[in-house]
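Asks: From the sequence below, what's the structure:
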Amino acid sequence: MTEDTPFPTQNRSPKDWWPEMLDLAPLDQNARDSGPYDDDFDYAEAFEELDFEQVKADLEEVMTSSQDWWPADYGHYGPLFIRMAWHAAGTYRTTDGRGGASGGTQRLPPLDSWPDNANLDKARRLLWPVKQKYGKNLSWADLIVLAGNVALESMGFETFGFAGGREDEFEPDAGADWGPENEMESWDRFDEDDDLLGQLGATVMGLIYVNPEGPEGEPDPEWSAQRIRQSFSRMAMNDRETAALIAGGHTFGKVHGADDPDEHVGPEPAAAPIEDMGLGWESDYGSGMGDDTITSGIEGPWNSTPTMWDTSYLDNLLNHEWEAHQGPGGAWQWRPVDADEIEDAPTAQDPEGEQTPMMLTTDVALKKDDDYREIIEEFQNDPRAFLEAFSKAWYKLIHRDMGPPERFLGPEVPEETMIWQDPLPDRDFEPVGEDAAAQLKDEILDSDLTTQQLVKTAWAAASTFRVSDKRGGANGARIRLEPQRSWEVNEPDQLETVLSTYEEIKAEFNESRSDGTAVSLADLIVLGGNAAIEEAASEAGYDVDVPFEPGRVDAEEERTDEESFEALKQPADGFRNYVGEAFAEFDRKPEEHLVDQADLLDLSVEEMTVLVGGLRTLGATHGDDRGVLTDDTETLDNDFFVNLLDMGYEWEEAGEDGATTVYEGYDRDTGEVAWEATRFDLIFGSNSRLRTIAEVYASEDGEEEFVEDFVDAWHTVMTLDRFDLE
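Replies: Modelled structure (predicted):
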């Protein structure tokens, strides 16, 4: 190298050179542990060792001890900690289950540097002494949420409860798509009907929900109400819960916009200089803190009692008229028309000082929208109803991504199980043993059901699981209930045949037992898939035993929220070679969606590959035989990989079928079409990395390994929702 040639400072990845290359990083993340703890570390056990009351006492001590380096507003950090917990949990979205407080990802990029999280880095630094004291017994994820709960209680609010059990992540979620924009606080994510595209939940890049100034920076309350309803509904909240959360959260604290952030505020943590030690948003306005703080650019409290639970927010909003103006930070906010008649609040650092309350466009939206207004008027007239609505909505907000209540830890877990927790009945029978399971497998295989039907049904039930929010899976057999029973991908007519056969087997078996054992439909569905795989492997000459852990139960229809479960429906299923009409909303290629789906199933690259190959070989595809590159779907062999990589076939694009691009594989000798496939199939031959794995399975000595790996990966998917086995 010459003196004028700079030494390279970083390596470039293949994707840097070829941006269109399929990104497999989310699946690589699934295949490794990135944290510092040993493999045998059990966070649940560690959490249960805590002196929970002492932890809460320590948090309250932090909350009421103002620090010179970041002084507390009104002498209490409670409102700051509520915002921190809210913004950690509020990233959750029903569409793919991603986001939420679990993992403590607010302390990692990009979330730690989102504009909406400005100055929350200070909140987490204030909590460091508590985290340092309790170490691995208390995750950051639990600590952030618990701090918000304790903050509410310390200011007079009665919370509904708290559950621990959120384990920390130590690297950002490589599978999370936060939006298509290239700049923060932009909003290229709406269709022509002003609906959010794809799986996104927030309306603006870098914000948790909506722009507090109003949509696209316009102080339009009616438009804001529309955006609020759309965004909050994608985060599992109905109108009543939404109104309660906004009104309850804005009962506390203030917003900060002493001056224009563009003029005075430095870079976010991810872009800050190394000497700032991970802190960002340094301000040169005045002291840069306290009454001089600049966060959102909006300035002021909502009421005169910013550290007390009461109805003063509702009274101010409903009892006064408000007009839009640009505050000292240059942002749109609302001031009372009758400012002389509203009770002033103290200033943040001087209890003797006075500041006129303000409102955000998102607050005024609750008043201008008829449905929201009816709710907040009820809350104003019935403070107990307000308290109960906010307590339950807050509890839902901070626990929505944790999955079923059996994962909840600690002394403050409520006895009540809510419908949004996908409740399952307690098992009132003994699960079947090995002999009974073998008998049931024989009965299933002796029925008229085919290998394809058995495998398809088990996959359809189990593959609804999402590791992101621990929802879905085979347990509960909700595939027999709406909405799953009618999903196109599940081929309802064929599914009905399978389920009715299973119901007959279940009834006859359970009636014949006198020892207290029984089988659920959920167990039968998984057992049937296992039996079909064992039979198909035997046809290929391999004696395999697919592990089976009985104990699943069947969900009750009245305890299944049909609308909530509709969110589990995938717009495409690459494992079954299915693309639905809704896939057009997603700006991604089919193979990219396959990776996303595999990520939600917590699979590695190798597991995704072997599952696709096995399901194709067994003919477990949607509707037709596209991608089934074999003439014998009753045998579990490596034909899919062998024929996909066979240079005796030449592939050509043959056109579109609905939302699916079809490819035909021509026999080079005869010129005849031998196979049909989609991008879901060809990616395993065209992508260099996936091809390296496919070549292993397609080799003459690779079939046995293929069968063994398929069984392992299949069992993984069948038990993803079995938290009772952990």
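Asks: going forward, measure contacts and count neighbours with C-alpha atoms only.
Replies: OK.
Asks: nearest spatial neighbour of residue 616, skipping sequence neighbours?
Replies: Leaving aside its chain neighbours, residue 616 sits nearest to residue 628 (4.8 Å; criterion: Cα to Cα, 6 or more residues apart in numbering).
Asks: tally of neighbours for the one you found?
Replies: 27 (other Cα atoms under 10 Å).
Asks: Three-state assignment for it, please.
Replies: Classification of residue 628 using DSSP: H, G, I helix; E, B strand; the rest coil returns coil.
Asks: from what I can see it touches residue 614, true?
Replies: No: distance between residue 628 and residue 614: 9.7 Å, which falls outside the contact criterion (Cα atoms under 8 Å).
Asks: what touches both of the two?
Replies: Shared contacts of residue 628 and residue 614, defined by Cα atoms under 8 Å, 6 or more residues apart in numbering, comprise residue 640.
Asks: which residues touch the residue nearest to residue 616?
Replies: Neighbouring residues of residue 628 by Cα under 8 Å, 6+ apart: 616, 617, 618, 619, 621, 640, 675, 677.
Asks: Against residue 459, how distant is the third one?
Replies: Separation of residue 618 from residue 459 (Cα to Cα, to the nearest Å) stands at 12 Å.
Asks: Next, the second sequence, to be compared with the first:
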Amino acid sequence: MDAKTGEMSGGCPFHGDGGTRALFGRTNKDWWPDALDLSILTQEGKSVDPLGEDFDYCEAFNAIDYDALKADLTALMTDSQEWWPADYGHYGPFFIRMAWHAAGTYRTSDGRGGAGSGQQRFAPLNSWPDNGNLDKARRLLWPIKQKYGNHISWADLFVLTGNVAIESMGGPTFGFGGGRKDVYEPETVYWGTEDLWVDQGAETRIIPDEGKALETPLAAIQMGLIYVNPEGPGGNPHDDEGMARDMRETFARMAMNDEETVALTAGGHTFGKAHGAVPADQLSGSPESEALELMGFGWATDADQIGEGHITTSGIEGAWTNTPDKWTENYFRLLLDYDYELVQSPAGANQWQPINPKEEDMAPDARDPSKKVPTMMTTADMQLKRDPEYRKISERFRNDHEAFKDAFARAWFKLTHRDMGPKARYLGPEVPSEDLIWQDPVPAGTKPSDSAVADFKAKVMGSGLSVSELVKAAWASASTYRNSDHRGGANGAHIRFDEIRNWAVNDPEELGKVLAKLDELRGDISMADAIVLAGAAAVEKAAKDGGFDLSVTVSTGRGDARREDFDAESWEPLEPFADGFRNYLKTKATVKTEDMLIDRANLLGLSVPEMTVLLGGLRALGAVSKHADHGNSIGVLTDRPGVLSNDFFVNLLDMGTKWRTVDKSGDEEFVGTDRKSGEEKWRATRTDLVFGSNSQLRALSEVYAANGNEAKFASDFVKAWTKVMDADRFDLKMAKYH
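Replies: From the prediction side, this is the model:
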């Protein structure tokens, strides 16, 4: 994303060699072929969660002795352990890095990454070069996690520990919200297609001279990094323009502007040191590749060297300030007042050292406070001084320390909470009262009476709006929801803002007509409720026309977002490049459209059966996009569109139909003809035909196409439909915990 224009600079969001490789990149098995494979034990929907579906983490968290937990964490900060001693006698900087790197994988493009589920415990993140030695930070926390058990998740503990670390060194924090539930297996996330980790020579993902931009949805500049290469683009310490460009691009893709970038960099580097005291070839492998007897530890070095502080992580060596265990004003003073020269660390990394530093501006040795060593800056730090825009912010923060404190506290809170979604999901005594625009605040709504709902639904069905139009409007509103960072959804009725309504996938002209009519009819019902209730009324009508007496019981009481609380730029990444449910594809991509359907279903939190029945039902209801290149009826495999029927599956699996590609469609569009007469019967896309060609999806399609399962199809569709409509109702789901 361009920091000024908000435009995504990666072009098509799906590159690579096609298929799921381009969506999900290398798997853990690709990186570690000898790793133990547990997947056979998770077949047939078997859960890996030892706590089970009935475990209520929110309830458990609310029962914790929060003050005691924070006291224990504060004590841990200075409880230096012989097996991994604390730099300067304080683990605070180490834990800040742990929390930062747990949260810093978040990216706005698809909402994936972040600290929300404790993924840092698992591969590949636990073995990324940028996460070197954080395995030790997590082990230092184990006694506290063991003590408080199920009352605190690893995901919450990572973030809270980072907060306590900052506070214990006198730094500012803005608050903390708990409620992150742990998962117990690695999530499938596309981290890139590179075959090498960054420390094995992988090149940067941006090469302007070759027309190479940072691919969407990626945010980090190289495989295995959280943000940028601190030595410079591709390790080049003299590419100032490229370093500033990389910082601006990757931080923007993690939802940070220039001021937040400067505040986070300076605030984080006020504390602690980088580690590059010995050549990297003296280290062992990452945690995921190490010998059993190391018990999950990686990057092992000699115990005597550890005791002396001879550790290598990034390869850069030294503290940024002369007071690495305290919150001070020294970072900007040292950065801006001194001239710096390029030197190499003992590990061979490029870094910058102040020329002729005063003795009082030198840092204590990490293990021996009686010794003084030079401070340093990375190439990334130097851009806060060299880049004109970053320099202005740095000068302002240097001259107004209170502004810097506030900016850092807010940026840190945003970094560690951005992926939590609505504020209603936050738990605990330190949740800030202030509403922040990046939380997509929505005013509380009012639940309409049953009679008001019934009256409104009757008016809607007599308005002349079709089932297809009403279903499409409700789907357009609710399906913006992302299960990754819990953004989007029907609550707030953001769909009525032009920036969202005008997405091509939404058929803006038709949607505008529907929204205008619903606004006219709704009375005191919120627009957010009106859109969902109108969709429910349409589905009920379609079900009745299909012979099923079904009630679509969606929740009510949604509020309508205010224009001043709507950050249009931050909503841009939610626009779908493809939506297989509506048979929409913006333009042909290297990734197969059926793979993009799976990706969208995952973001909606759907199971395979739910995805299947929803797609078949939406096709029967005629809820396909008019703006796709392939037309507004393609995939509607029924002679009675608008009726909730299993016709899509029946006709898709009909052996009397022969399918072939349409000329010049690039294998995206297909025509189905009668085997005997050759007469054209249907038109469909790859997204449609995969439900007959893929063996697993065909098995599900056969269930819904079978005689006697018509009612099951209709019932399953309504359940899945309601799930999507109510996916974002955290104001209801979390009410009992507040």
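Asks: So if I had to pick from residue 618 and residue 459 of structure 1, which one is more boxed in?
Replies: residue 618 (28 against 24).
Asks: Need the counterpart of that one in structure 2.
Replies: Using TM-score structural alignment, the partner of residue 618 of structure 1 in structure 2 is residue 621.
Asks: I'd like the contacts of residue 628 of structure 1 laid out as TSV, including distance to residue 216 of structure 1.
Replies: Shown next, in TSV, are those (distance: Cα to Cα, whole Å):
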residue	distance to residue 216 of structure 1
616	47
617	51
618	51
619	49
621	44
640	50
675	50
677	44
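Asks: Okay, and which of the residues you listed map to helices?
Replies: 616, 617, 640 (DSSP state H).
Asks: What's the local residue count around the second one?
Replies: Residue neighbour count, defined by other Cα under 10 Å, stands at 27 for residue 617 of structure 1.
Asks: Surely it touches residue 630?
Replies: Yes: assessed by Cα under 8 Å, residue 617 of structure 1 is found in contact with residue 630 at 6.3 Å.
Asks: Overlap in contacts, the two.
Replies: By Cα under 8 Å, 6+ apart, the residues touching both residue 617 of structure 1 and residue 630 are 639, 640.
Asks: What are the neighbouring residues in contact with residue 49 of structure 1?
Replies: residue 137 are the contacts of residue 49 of structure 1 under Cα under 8 Å, 6+ apart.
Asks: how about it, what's its partner in structure 2?
Replies: Aligned partner of residue 49 of structure 1 by TM-score structural alignment: residue 63.
Asks: Can you give me the distance of its match to residue 733 of structure 2?
Replies: For residue 63 of structure 2 relative to residue 733 of structure 2 (Cα to Cα), the value is 18 Å.
Asks: Pull the contacting residues for the aligned residue in structure 2 for residue 475 of structure 1.
Replies: Residue pairing (TM-score structural alignment): residue 475 of structure 1 is matched to residue 491 of structure 2. When contacts are counted by Cα under 8 Å, 6+ apart, residue 491 of structure 2 touches 442, 478, 528, 529, 558, 559, 560, 728, 729.
Asks: Among these, pick out the one closest to residue 484 of structure 2, please.
Replies: Of all these, residue 728 has the smallest distance to residue 484 of structure 2: 11.7 Å, by Cα to Cα.
Asks: quick one: what's aligned to the closest one in structure 1?
Replies: Aligned partner of residue 728 of structure 2 by TM-score structural alignment: residue 721.
Asks: residues in contact with the closest residue to the match of residue 618 of structure 1 other than its chain neighbours?
Replies: Excluding its sequence neighbours, the residue lying closest to residue 621 of structure 2 (Cα to Cα, 6+ apart) is residue 642, at 4.0 Å. Residues near residue 642 of structure 2 by Cα under 8 Å, 6+ apart: 466, 467, 468, 542, 620, 621, 622.
Asks: residues contacting the equivalent of residue 549 of structure 1 over in structure 2?
Replies: Superposed on structure 2 with TM-score structural alignment, residue 549 of structure 1 falls opposite residue 555. Residues in contact with residue 555 of structure 2, defined by Cα under 8 Å, 6+ apart, are residue 726.
Asks: element containing residue 555 of structure 2?
Replies: If you go by DSSP states H and E, residue 555 of structure 2 is not part of any helix or strand.
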